[in-house]
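What follows is a predicted structure for the sequence shown.
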Amino acid sequence: MSTTETTRVVITESGRMGRVAYARIAPNEDLVQGVEKMCLAEGFRNAFVRGGLGSLVDASLGTRDGGYQQISGPAVEVVSIAGEVRSGADGVPVASLAGIVADTDGNVYGGPFLAGWNPVCMTFEVTLEEWIPDGEEPA
């Protein structure tokens, strides 16, 4: 392998889908932290975000260079959202969410949502589906 080639590691995990939860995240609560709190409340150690509907006061998305972009509202619409939640050995769920948002002028932006920097505007509805890896019991 030459020095310009990169190695890609792929990890495959077997498991099954569990329960489904639909919930509302309240105004001014952070989107990422709200999803994490939902997992705690439902007892989901791992979950996939299957969809969401709502808007944010402002949005903060990560960029490829490790920075971030701030999209000012009010009412930045979330056009699309996807992601997963994984709990560490300490049992604390950590959400990794990415999406596409549109500002009030119709400009579109995409990237990972930064935890603590994406306050919900009115409400945000989200659907979570529990993931239970093989060898693990549901909560």
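Great, that's in hand.

Every contact and neighbour count from this point should use C-alpha atoms.
Will do.

ok now do the residue most central in space within the chain, which residues does it touch?
When the chain is reduced to its mean C-alpha position, the closest residue under C-alpha atoms, centre = their mean turns out to be L97, at 2.4 Å. Contacts for L97 (C-alpha atoms under 8 Å, 6 or more residues apart in numbering) come out as 32, 81-84, 112-113.

let's bring in a second one:
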Amino acid sequence: MKRYHPSAEPPPFIQPRRNTVSEPSTQQVSAKPPPMLNHWGPHGWPRIKAHKSRTIGALQSLRSGALLSEELLRITSGLNVTAGFAELFSGVLSPLHYCVPAAEDGQRCVSFSEDRATEQGHLLYGSATIGTRDQRPFVHSHLHWTDASGRLLAGHIWPETVVGSPAPVAAVFGLLDVDWTSLDDPETSMPTFEPSRSLTKEPLMTDQHSSATVARVLPNQDITEAVLTVSREAGYTKAVVRAGLGSLIGATLTDQRTGEVRYVTGPGTEVITLTGFVRMGAEGLETQLTTTLVDRNGQVHSGLLVPGKNPVAVTFELTIQTAL
């Protein structure tokens, strides 16, 4: 599995600093919502790129000792597709290599932190997008886990991460009609997955497969509004949001226990999970979304997303699946 690594002279737009750390720092929650990001490149269009696809799924335990990314690709290949999305549950990853968001680095508005490592990560949940980059298989994954001392950690996962024992379980859904391709994004100077219609001779939908719509949401678009827009244009009146990963500028969350609204400082947070439902309410289509995300100091936050207050930072890979 290819990784853009400093020792291999990676392109500057994704070159992380290689100092390895294991301790996340702490951060106070901000008292105000995040501002919009003014990326330095030309704006892409449209701001939401969505495609509907049939899906085919598999639920498998990963193989201990193998690379996490290679295991996800193995399962995807077994479905006879090259693109898909995955959810990861329980088990151990050892070692686990990752990074968290970082601020402006002179080349872009947001960037990566130095590399971090957990010797043994006890997985809670994770999301992954599976596709290609440079015509080779490629995986983008965000996870959250606890380490040996019980600390809650989360981040963007590097390909050196290895499946431990007991092995995690993966639910992998292949896309029959859509490709995910990782490209260099001119607007953000970051690598981003782009969906596109794949060439197929079969009808778009058949009774043998379920339906999902995948989308890339571009910077400064509110993620809740994006979910409603994609669902509306796909004709969904009952759907679930699953395996969503990407970045928000910060976050505006509601604590379900107290009802308190909390603000997480940006300029970037990595979203580990975005899950929820879409349904028809008394006033039209409605959604409620729950997220877990990590800020640039390694602090993990969870809560309900406040509609209209959570713009995308760099990109968001969204999956909405019909619920019949």
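That came in fine, so what should we check first? Since this is a predicted model, take the numbers as computed values, not measurements.

just to revisit the earlier point, which ones among the contacts of L97 of structure 1 map onto helices?
V32 (DSSP state H).

Give me the distance between the two termini of stretch 113-124 of structure 1.
14 Å (C-alpha to C-alpha, to the nearest Å).

can you give me the strands in the stretch 51-200 of structure 2?
Counting by DSSP state E, counting those that start in this stretch, the stretch 51-200 of structure 2 has strands at residues 84-89, 92-93, 96-99, 101-102, 111-112, 116-118, 121-133, 136-146, 152-157, 169-175, 178-185, 190-197.

which residue numbers in structure 1 go with the last one?
So the one you mean is strand 190-197 of structure 2. Using TM-score structural alignment, strand 190-197 of structure 2 lines up with nothing in structure 1.

Counting by contacts, list what that strand packs against.
Applying 3 or more C-alpha pairs under 8 Å, 6 or more residues apart in numbering; DSSP states H and E, one finds that strand 190-197 of structure 2 contacts strand 48-61, strand 178-185, strand 210-217, strand 312-322.

One more pass at 6 Å, please.
When contacts are defined as 3 or more C-alpha pairs under 6 Å, 6 or more residues apart in numbering; DSSP states H and E, strand 190-197 of structure 2 sits against strand 178-185.

Next, the angle from the strand it packs on to strand 121-133.
90 degrees (axes from the mean of the first three to the mean of the last three C-alpha atoms, to 10 degrees).

Counting by contacts, list what strand 178-185 of structure 2 packs against.
Using 3+ C-alpha pairs under 6 Å, 6+ apart, strand 178-185 of structure 2 sits against strand 121-133, strand 190-197.

nearest to G281 of structure 2, of those?
strand 121-133 (28.4 Å; C-alpha to C-alpha).

Not counting its own residues, what contacts the closest one?
82-93, 137-147, 180-182, 243 (C-alpha atoms under 6 Å, 6 or more residues apart in numbering).

whereabouts in structure 1 does that strand align?
By TM-score structural alignment, strand 121-133 of structure 2 lines up with nothing in structure 1.

L53 of structure 1: neighbour count?
Using other C-alpha atoms under 10 Å, L53 of structure 1 has 15 neighbouring residues.

Quick check, it in contact with E125.
Yes - the pair L53 of structure 1 / E125 is scored as a contact, 5.2 Å apart, by C-alpha atoms under 6 Å.

now the strands for structure 1?
Ranges of strands within structure 1 are 15-25, 46-56, 59-62, 68-71, 76-87, 93-102, 108-112, 120-133, based on DSSP state E.

Nearest to E36 of structure 1, out of the ones you listed?
Using C-alpha to C-alpha, the strands of structure 1 put strand 93-102 closest to E36 of structure 1, at 5.7 Å.

Can you give the distance of the closest one from its chain's centre?
Mean-position distance between strand 93-102 of structure 1 and its chain equals 3 Å (C-alpha atoms, centre = their mean, to the nearest Å).

can you check stretch 18-27 of structure 1 too?
13 Å.

residues of that stretch that come out buried?
Going by neighbour count (16 or more other C-alpha atoms under 10 Å), the buried part of stretch 18-27 of structure 1 is 18, 20-21, 24-27.
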